[in-house]
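*Asks:* give me the fold of what follows.
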Amino acid sequence: MGKMKPVISLSTSYLQRRFGDDGYAMLCDAAELGYEYVEIGHSTPVSAVGGILKAVSEGVVKVSSTHNFCPIPPYTTGPSPDLYSPSTPSARESSQWIRHTGNSLEFGASAGSKALVCHAGSLSYFFFRPGAKVEEFLEKKEYAGLAENEAYQKALENFLGSAARRSKRDYANMVANFAAVSESAREKGIFLCIENREHVADIPLESNFCELMRAFAEVPQVRAWHDVGHSMIKQLSGFCTQMEFAESIAGYQAGWHLHDCTENGRDHVAIGSGAIDFRALSRFFDPQKHIFTLELNSAVDRQDAADSLKRVQDLMP
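*Replies:* This next block holds a predicted model:
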């Protein structure tokens, strides 16, 4: 039996602003750019769903994955991946997360998706923000010199210690909420994928992402999803090194968000226009198991979006 062809897709977040409600034209445009697969993004309105399903049924493209929440609830507009959090201590918000994640799974199944990418929220504190000092240093995105800045390193050390302790409660909430939708995901053949994030207080933390994944031992539908732009920003900020993080989650991973990131932290740019060493990262690529999604900013030139696909194809082992 021959090797599986890599599943390399384009996030419709790149196209959504241009096409709005016209899901059919949006997927046709992805095909014109050379993409065989798309990830339906977290800014997709309900009004675009009919056209998307029509394009899929006609074989215009295939759907590799969707991004929670998808389609977005009718009472909101624009990108809404953080509308509800699975790490919340609130029973009411948990109920809403479960409900709308269920809707995302239903849509994903109808489109043939194999993965649902989810944000996990941020550390929950009631009266103070221990990451505030770190955020002050990072506000101007002047990353050069942070490694030698004693005040920054002390603030980062203090934050990471506090964050590791706080995250245990948030992770317990996540396990409960993902478990609540895991049977539906299993029946539909869809993995629930937790994405690494770029902001200071976002979870999962790079330092204990694997601890979280081990907590899902009884919830096998849950996987990790590596966004390389986000891990590059965390490397620039001194939270981790991108290669060590990639190695740490490799055994739990179902897919990637691929885009480049400049040395001043501007991500979602075309592959090859930033500072990420994709050749080095590619040793963790597994075309037999992973989905590879190009998640580009809508401002990226169309030719660069097409070229990014070719660059990723050339990286495949």
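*Asks:* CA only for contacts and neighbour counts going forward, please
*Replies:* Fine.
*Asks:* the particular helix or strand that has K133 in it: how far from the chain's middle?
*Replies:* Assigned by DSSP states H and E, K133 belongs to helix 132-138. Distance of helix 132-138 from its chain centroid, counting by C-alpha atoms, centre = their mean, to the nearest Å, is 24 Å.
*Asks:* show me what that helix packs onto, helices and strands only.
*Replies:* The contact analysis (3 or more C-alpha pairs under 8 Å, 6 or more residues apart in numbering; DSSP states H and E) places helix 132-138 against helix 150-188.
*Asks:* nearest residue to the middle of the protein?
*Replies:* E195 (4.1 Å; C-alpha atoms, centre = their mean).
*Asks:* and that residue, how far from V117?
*Replies:* E195 sits 7 Å away from V117, going by C-alpha to C-alpha, to the nearest Å.
*Asks:* mind checking how far V175 is from G251?
*Replies:* 19 Å.
*Asks:* those two: which is more packed in?
*Replies:* Between V175 and G251, V175 has the larger neighbour count (other C-alpha atoms under 10 Å), namely 20 against 13.
*Asks:* list of residues touching whichever strand or helix holds A280?
*Replies:* Per DSSP H and E, A280 falls inside helix 278-281. Contacts with helix 278-281, where a contact means C-alpha atoms under 8 Å, 6 or more residues apart in numbering, come from 243, 246, 315.
*Asks:* want to put them side by side, so please do this one too:
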Amino acid sequence: MPATSSILSLSTCWNSHRHTEGRALAQEAHELGFEWIEVSHGTKISLLPGLLEAVAAGEIQVSSLHNFCPPPVEVTMDAPDAYEFTSDKTWERERAISLTKKTLAMATRFGTDRVVIHLGSARIRSFTDKLEAMALAGQLYSRDYSDLKLKFVAQRQTASALAMDRVRAALDQLLPVCEAEGVRLGIETRSHYEQIPSQHEMLLLLEEYKDCPWVGSWHDFGHVQRQANLALLDHETYLSQISAHLIGCHVHDVAWPMKDHRAPLSTGGVALEKLMPLVPAGVPLIWELSPGNRREAVVEALNRWREKFPA
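*Replies:* So this is what the prediction gives:
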């Protein structure tokens, strides 16, 4: 992959549902102005042969795969968290590891050395949705909000150790496969506070695996902004702490406080002009957009992007 920060990639999560043939999916991305795509977790198995043909023909390049790809055949919906490395159920953890190994092998077939992974979640009750509802109702700095957030943080810290032990156990099984396939794992920043890793956990993992070439960070701008909007972290600080370890980014905007996966530079919810200079050159930027973004809006956003962030 060329060493430039201007490589833009479009996640297939935006248009895969509209296609029955993978080559047509790739063609649509190329027509929009993207030379790269990320094959996302919701991409149907039936689309993969056509996508592989498009890659082989030089019609598109693949920046990355998002776990799980191919998706589990027994799950009929797009569910990247259907199986978690942190589950209390041994069989579920084993299934998550098995599916991830298949994703690593598929990445090699697509000619990419990057796989984005979700690590799981702490085994606690989630209050993220409640906090978001309170923030939306104007209660962000109320006493009730502060009390609930502090309770959530305390429970989250208590549950961290067990979840992290399970994450390490999963990585121990995956890293030999990463080395055999020549594929790196990008640990994605998450949108919900109960999800792994938290900011502290990400830094801990990056330190523990600093000498491992197969583990890096994957910054999701929209996800981190959602937590920043709940006063759980500072976006600029977090990105600056992990930027040296970045192997990729998901780029999308947020309509305050939690409606993410909007076209970049469309809502102003993410301060991209301030944050993008923190991303090292050569790190691919994957536009991870919800299917609800209109084609015209994506084209407009892409034109604005190239004006603000020229190659």
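*Asks:* fetch the TM-score of the aligned pair.
*Replies:* Scored against TM-score structural alignment, normalised by the length of the second structure, the superposed chains reach a TM-score of 0.92; 308 aligned residues with a C-alpha RMSD of 2.0 Å.
*Asks:* rewinding a little: nearest spatial neighbour of the residue nearest to the centre of the first structure, skipping sequence neighbours?
*Replies:* Nearest non-adjacent residue to E195 of the first structure, counting by C-alpha to C-alpha, 6 or more residues apart in numbering: W225, 4.6 Å away.
*Asks:* ok, which stretches of the stretch 1-150 of the first structure are strands?
*Replies:* 7-11, 37-40, 62-67, 115-118 (DSSP state E, counting those that start in this stretch).
*Asks:* cool, the stretch 151-300 of the second structure as well?
*Replies:* 184-188, 195-196, 215-220, 246-251, 253-255, 259-262, 285-287.
*Asks:* S63 of the second structure is nearest to which of the ones you listed?
*Replies:* Proximity to S63 of the second structure, assessed across the strands of the stretch 151-300 of the second structure by C-alpha to C-alpha, is greatest for strand 285-287 (8.0 Å).
*Asks:* and that closest one against the first structure, how far off on average?
*Replies:* Superposed on the first structure, strand 285-287 of the second structure shows a mean distance of 0.3 Å to its aligned residues (mean C-alpha distance after the TM-score superposition for the first structure).
*Asks:* whereabouts in the first structure does that strand align?
*Replies:* Here strand 285-287 of the second structure aligns to the first structure at residues 292-294, judged by TM-score structural alignment.
*Asks:* contacts for that stretch next, please.
*Replies:* By C-alpha under 8 Å, 6+ apart, stretch 292-294 of the first structure touches 6-11, 38-39, 255-259, 308-309.
*Asks:* circling back to that earlier point, need the contact list for the residue nearest to the centre of the first structure.
*Replies:* Counting by C-alpha under 8 Å, 6+ apart, the residues that E195 of the first structure touches are 117-120, 204, 224-227.
*Asks:* redo that, cut-off 10 Å
*Replies:* 117-120, 203-204, 223-227, 230, 253, 255-257 (C-alpha atoms under 10 Å, 6 or more residues apart in numbering).
*Asks:* and it, what pairs with it in the second structure?
*Replies:* In the second structure, E195 of the first structure lands on E188 (TM-score structural alignment).
*Asks:* show me the contacts for the nearest residue to L51 of the second structure once chain neighbours are set aside.
*Replies:* Among residues not flanking L51 of the second structure along the chain, G22 sits closest, at 4.6 Å (C-alpha to C-alpha, 6+ apart). Applying C-alpha under 10 Å, 6+ apart, we find G22 of the second structure in contact with 12, 16, 43-54.
*Asks:* circling back: which neighbours do E195 and V117 of the first structure have in common?
*Replies:* With C-alpha under 10 Å, 6+ apart, E195 of the first structure and V117 have common neighbours 223-225, 255-257.
*Asks:* any chance of these in JSON lines, plus neighbour count?
*Replies:* Shown next, in JSON lines, are the shared contacts of E195 and V117 of the first structure (neighbours: other C-alpha atoms under 10 Å):
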{"residue": "R223", "neighbour count": "22"}
{"residue": "A224", "neighbour count": "25"}
{"residue": "W225", "neighbour count": "28"}
{"residue": "G255", "neighbour count": "27"}
{"residue": "W256", "neighbour count": "21"}
{"residue": "H257", "neighbour count": "24"}
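*Asks:* farthest-separated two in the residues you listed?
*Replies:* Largest pairwise distance in the shared contacts of E195 and V117 of the first structure, by C-alpha to C-alpha, is 13.8 Å, between R223 and H257.
*Asks:* common neighbours of the two, please.
*Replies:* The contact lists of R223 of the first structure and H257 share 117, 195, where a contact means C-alpha under 10 Å, 6+ apart.
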